[in-house]
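*Asks:* Got a predicted model here, sequence first, then my questions.
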Amino acid sequence: MKTRRIFLQKASLSAMALTVPTLTPFSTMANSISDFTREEKTLRVAIMGLGSYGTRVAEAIQSCKRVKLVGVISGTPSKVVKWREKYGIPEKNCYNYENFDAIKDNPDIDAVYVITPNALHKDEVIRVAKAGKHAICEKPMAVNAADGQEMVDACKAAGVHLLIGYRMHFEPNTLEVIRMRKAGELGEIRFFQGLAGFTIGDPTQWRLDPALSGGGAMMDIGIYSTNGARYMVGEEPIWVTAQEVKTNPEKFKEGIDETITFQLGFPSGVIASCLSTYNMNNLDRFYLNGSKGWVEMQPSTGYGPIKGMTHKGPLNEPIVTHQTVQMDEMAAIIFDGKRPEVPVNGEEGVKDMKIIDAIFQAVKTGGKVSLNLA
């Protein structure tokens, strides 16, 4: 009987164990509730500069999940009217270049995307920062590294973000190549080539005015190779050499480079060989060579689709609208503290400006210029 009683007691306890629900720790439950109820903030952006690229960004924002176009800043009243009608922008969120400091008192605007000629970036970004708004600045961030550093310092002093429009830092095929390199699939990196060029048109445009552009092809598209060499190789260059060729001095006046070839040296011994030109078409190519494999991307930095081939086969990552992904990712950086695979902060922009400054110096001196990007 005693044995039978013990058996029945154990059986009853086993049955209870099967029917009593498992208790969820409160901390886990609280986290689940928090995740369920947490709302992702929307980044409310005003675009400064309503030209062709500003228009491209505005269109891309329409597909964003976390960004909304809420304001404009322009010196052309007719453009403001068109944008107000097209995007439903309230009149109180429209400014010109003289009065946009008043955004300080406008709670509808979180950030301003500066898309104006290069030489204007510094003063405009500093004014945005003083107004207490986050600044997104198109590249190149300035006309030299000293101006870029002033922008970084001003935004830090104001407690706002400064992000640079490096759309390629979020492009899926580009990120796949970086993953391959980090995973060792290419072996030891040994060489990088970056080619960027097109035949520029209208000789009266601001890109050919040194007072507004700060340079020619190097500022406009050469920066893709300086920046691309860094994230493709995975190191910071320590020296640069460069040579300039100018076949049309009337169109490409003093201070406007037509064609520059430049070389970057990296601590590991990797060499990058690059070309930037306003006088040749069909140049948009990256090539990365390692001891175990290679990658070729062509087009490599255009608006898309980006295409590429590796020793393993073609790159087949999703085709995206670069500016849409860029803006949503920037919202995550500002609101969530997200850290992208490749930085897009002001410090990143200053590094590229230091390289470009050194390239111009190397062109003038004909010698090797040392770099310190630490």
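*Replies:* Received the coordinates, thanks.
*Asks:* rest of the way, CA atoms for contacts and neighbours
*Replies:* OK.
*Asks:* where do the strands sit along the stretch 1-150 of the chain?
*Replies:* Remark: strands assigned in the stretch 1-150 of the chain by DSSP state E, counting those that start in this stretch are 43-48, 67-73, 94-95, 111-114, 134-137.
*Asks:* Outside of the third one itself, list whatever touches it.
*Replies:* Defining contact as C-alpha atoms under 8 Å, 6 or more residues apart in numbering, one finds that strand 94-95 is touched by 71-74, 80.
*Asks:* and which of those is nearest Q62?
*Replies:* G71 (13.5 Å; C-alpha to C-alpha).
*Asks:* possible to save the contacts of strand 94-95 as CSV with distance to E176 and neighbour count?
*Replies:* Output for those, formatted as CSV (distance: C-alpha to C-alpha, whole Å; neighbours: other C-alpha atoms under 10 Å):
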residue, distance to E176, neighbour count
G71, 35, 27
V72, 35, 27
I73, 36, 24
S74, 38, 20
V80, 40, 21
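*Asks:* In addition, the following structure is provided for comparison:
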Amino acid sequence: MHFARMPLSVFTRRRALQVSAGSLFLAAAAPATAADANPVDRGRVREGEVRFPAIVKSNEAGERDAEGPLPDDQRVGFAVVALGRLSVEQILPAFAQSRKAKLAALVSGSPAKLQVLGRQYGLGEDQLFTYNDFEKLASIEAVRVIYIVLPNALHKEFVLRSAALGKHVLCEKPMATNSADAEAMIAACKDKNVKLMIAYRCRYQPHHKELIRRVQNKEYGPVKLIEAVNAQNQGDPSQWRLQKALSGGGSLPDIGLYCLNATRATLGEEPAEIQAVLNSTPNDPRFREVEESVVWTMRFPSGALAALSTSYGTHRASRMAVHMDEASLILDHAFPYKGQRLSLVRAVDGLETETVIDVTAKDQFALEIDHMAGCVLNNSAPTTPGEEGLRDMRLMAEIYQAAESGARLKL
């Protein structure tokens, strides 16, 4: 039998790998002692976490997250109420990215959805509930927070029912369909001494937080103008978002609310004046009950002006720009679930330059859920409590009034 001659370099590499593998096997097989130092796995348990020594120089950026996930028995259990598109496609998967929360129960009017999703997420029959069984959540100790993901008009009923059970509440935005309901929700939760947080996911999104930090630190001078748009082309006219009795309104409370809340959060101020224009395409069946498009301006006590717009009848658009004395911050894809890009535009050495700001994206829903879980664990107030949702409800009512009257409203 004839063998081709093997180059020495190949033999040397293979032999080295064999020796290394054998050494690792012997090291693993040898009895471990406290003094042993594994040359491959340098991880050590310290203060309840697995930690590793740095492998880069001290002038390199670190890659370790600030904290590891909590053990399962220390996580805050959530019951998710309503298994529509948002819950199934975004909220439920987000629990896999959570550090402090876990899915503990599901509530739905669809037994088929409960069975399928219960199996997918490893829940038992005793963790699946219909709306008629809702009050049984009171006896489920693992459920500490109830996440309301129902149509807007049902938020008040289920927030009040949740508070009556002594459970903390995370409620989707908009908070309600009117300010009176929002006030009742806040009062009920205070009466039962439970927390109420409104699910403004963008307020926990890293790009938004970095934008707010830079603006409020006044790194580029005072804010003069803010532009924001959030628009999309709605489809099926029969969907609940286009039925005023369930939604409370059209594009403004659904997606325009993101522009309103982000502007208030960025400036850290409340508007002093509002003007608005509303329009719906005649004979479009989608807009028989709710508005299609709204454009509104706000003046703030600092002198900053905001020009905001929203629509249910255009190709998708989502952008926010903050214009300051020395620079502009541009947040592209500002309000979708992913794809945010934050850039700084300013003059450098006499040349206009755009610099993309490096921000690590994370699951917005996981961050939002973890914030609520942290508030429960630490007995702290949410960043977006019920009062924040109420402010937006009142301002949206003013926007509608300004559009109807054609007047500039002083607030």
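*Replies:* Noted; the coordinates are in hand. Worth saying up front: this structure is predicted, and the values here are computed from it rather than measured.
*Asks:* Need the strands of the stretch 1-150 of the first structure in a markdown table (columns: distance to I356 of the first structure).
*Replies:* Below are those laid out as a markdown table (distance: least, C-alpha to C-alpha, whole Å):
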| stretch | distance to I356 of the first structure |
| --- | --- |
| strand 43-48 | 25 |
| strand 67-73 | 29 |
| strand 94-95 | 33 |
| strand 111-114 | 21 |
| strand 134-137 | 17 |
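*Asks:* From what I see, L120 of the first structure and L212 are in contact.
*Replies:* Yes - assessed by C-alpha atoms under 8 Å, L120 of the first structure is found in contact with L212 at 7.1 Å.
*Asks:* Quick one: map I109 of the first structure onto the second structure.
*Replies:* Here I109 of the first structure is matched to V143 in the second structure, going by TM-score structural alignment.
*Asks:* That match: neighbouring residues, count only.
*Replies:* 21 (other C-alpha atoms under 10 Å).
*Asks:* ok, now how distant is it from R214 of the second structure?
*Replies:* 38 Å (C-alpha to C-alpha, to the nearest Å).
*Asks:* ok, now T130 of the second structure?
*Replies:* T130 of the second structure is 46 Å from R214 of the second structure, by C-alpha to C-alpha.
*Asks:* more crowded one of these two?
*Replies:* More crowded of T130 of the second structure and R214, by other C-alpha under 10 Å: T130, with 17 against 13.
*Asks:* Contact partners for the more buried one?
*Replies:* T130 of the second structure touches 107-111, counting by C-alpha under 8 Å, 6+ apart.
*Asks:* do the same with D257 of the first structure
*Replies:* 215-218, 244, 246, 277.
*Asks:* if you set the cut-off to 7 Å instead, what comes out?
*Replies:* 215-218 (C-alpha atoms under 7 Å, 6 or more residues apart in numbering).
*Asks:* equivalent range in the first structure for the longest helix along the second structure?
*Replies:* In the second structure, taking DSSP state H as the definition, the longest helix is helix 8-29. Here helix 8-29 of the second structure fails to align to any part of the first structure, judged by TM-score structural alignment.
*Asks:* what does A306 of the second structure align to in the first structure?
*Replies:* Looks like A306 of the second structure aligns to A272 there (TM-score structural alignment).
*Asks:* how close does its match get to M353 of the first structure?
*Replies:* Taking C-alpha to C-alpha, one finds A272 of the first structure at 17 Å from M353 of the first structure.
*Asks:* Read off where stretch 220-232 of the first structure ends up in the second structure.
*Replies:* Stretch 220-232 of the first structure maps onto residues 254-266 of the second structure, going by TM-score structural alignment.
*Asks:* May I see the buried residues of the matching stretch?
*Replies:* For stretch 254-266 of the second structure, burial by neighbour count (16 or more other C-alpha atoms under 10 Å) applies to 254-263, 265-266.
*Asks:* Just give me how far it sits from the chain centre.
*Replies:* 13 Å (C-alpha atoms, centre = their mean, to the nearest Å).
*Asks:* Stretch 335-351 of the second structure now?
*Replies:* So, by C-alpha atoms, centre = their mean, the centroid of stretch 335-351 of the second structure is 21 Å from its chain's centroid.
*Asks:* Report how many residues lie close to G75 of the first structure.
*Replies:* Neighbours of G75 of the first structure (other C-alpha under 10 Å): 14.
*Asks:* Pull the contacting residues for the aligned partner of it in the second structure.
*Replies:* Residue correspondence to the second structure (TM-score structural alignment): G75 of the first structure is matched to G109. Shown in contact with G109 of the second structure (C-alpha under 7 Å, 6+ apart): 130-131.
*Asks:* repeat for Y258 of the second structure
*Replies:* F335.
*Asks:* Quick check: which element contains it?
*Replies:* For Y258 of the second structure, the host element (DSSP states H and E) is helix 257-267.
*Asks:* Superpose on the first structure and give me the mean offset of that helix.
*Replies:* Helix 257-267 of the second structure differs from its equivalent in the first structure by a mean of 0.8 Å after superposition (mean C-alpha distance after the TM-score superposition for the first structure).
*Asks:* what's the mean deviation for the next helix or strand along the chain from that helix versus the first structure?
*Replies:* Moving toward the C-terminus from helix 257-267 of the second structure, the next helix or strand (DSSP H and E) is strand 273-279. On superposition with the first structure, the mean distance recorded for strand 273-279 of the second structure (mean C-alpha distance after the TM-score superposition for the first structure) is 1.2 Å.
*Asks:* so how much does the following helix or strand past strand 273-279 of the second structure differ from the first structure once superposed?
*Replies:* Downstream of strand 273-279 of the second structure, the first helix or strand assigned by DSSP H and E is strand 293-299. Mean deviation of strand 293-299 of the second structure relative to the first structure after superposition (mean C-alpha distance after the TM-score superposition for the first structure): 0.9 Å.
*Asks:* list the helices and strands strand 293-299 of the second structure packs on?
*Replies:* Applying 3 or more C-alpha pairs under 7 Å, 6 or more residues apart in numbering; DSSP states H and E, we find strand 293-299 of the second structure packed against strand 273-279, strand 305-311.
*Asks:* Show the contacting residues for S74 of the first structure.
*Replies:* Contacts of S74 of the first structure by C-alpha under 7 Å, 6+ apart are 48-50, 80, 95-97.
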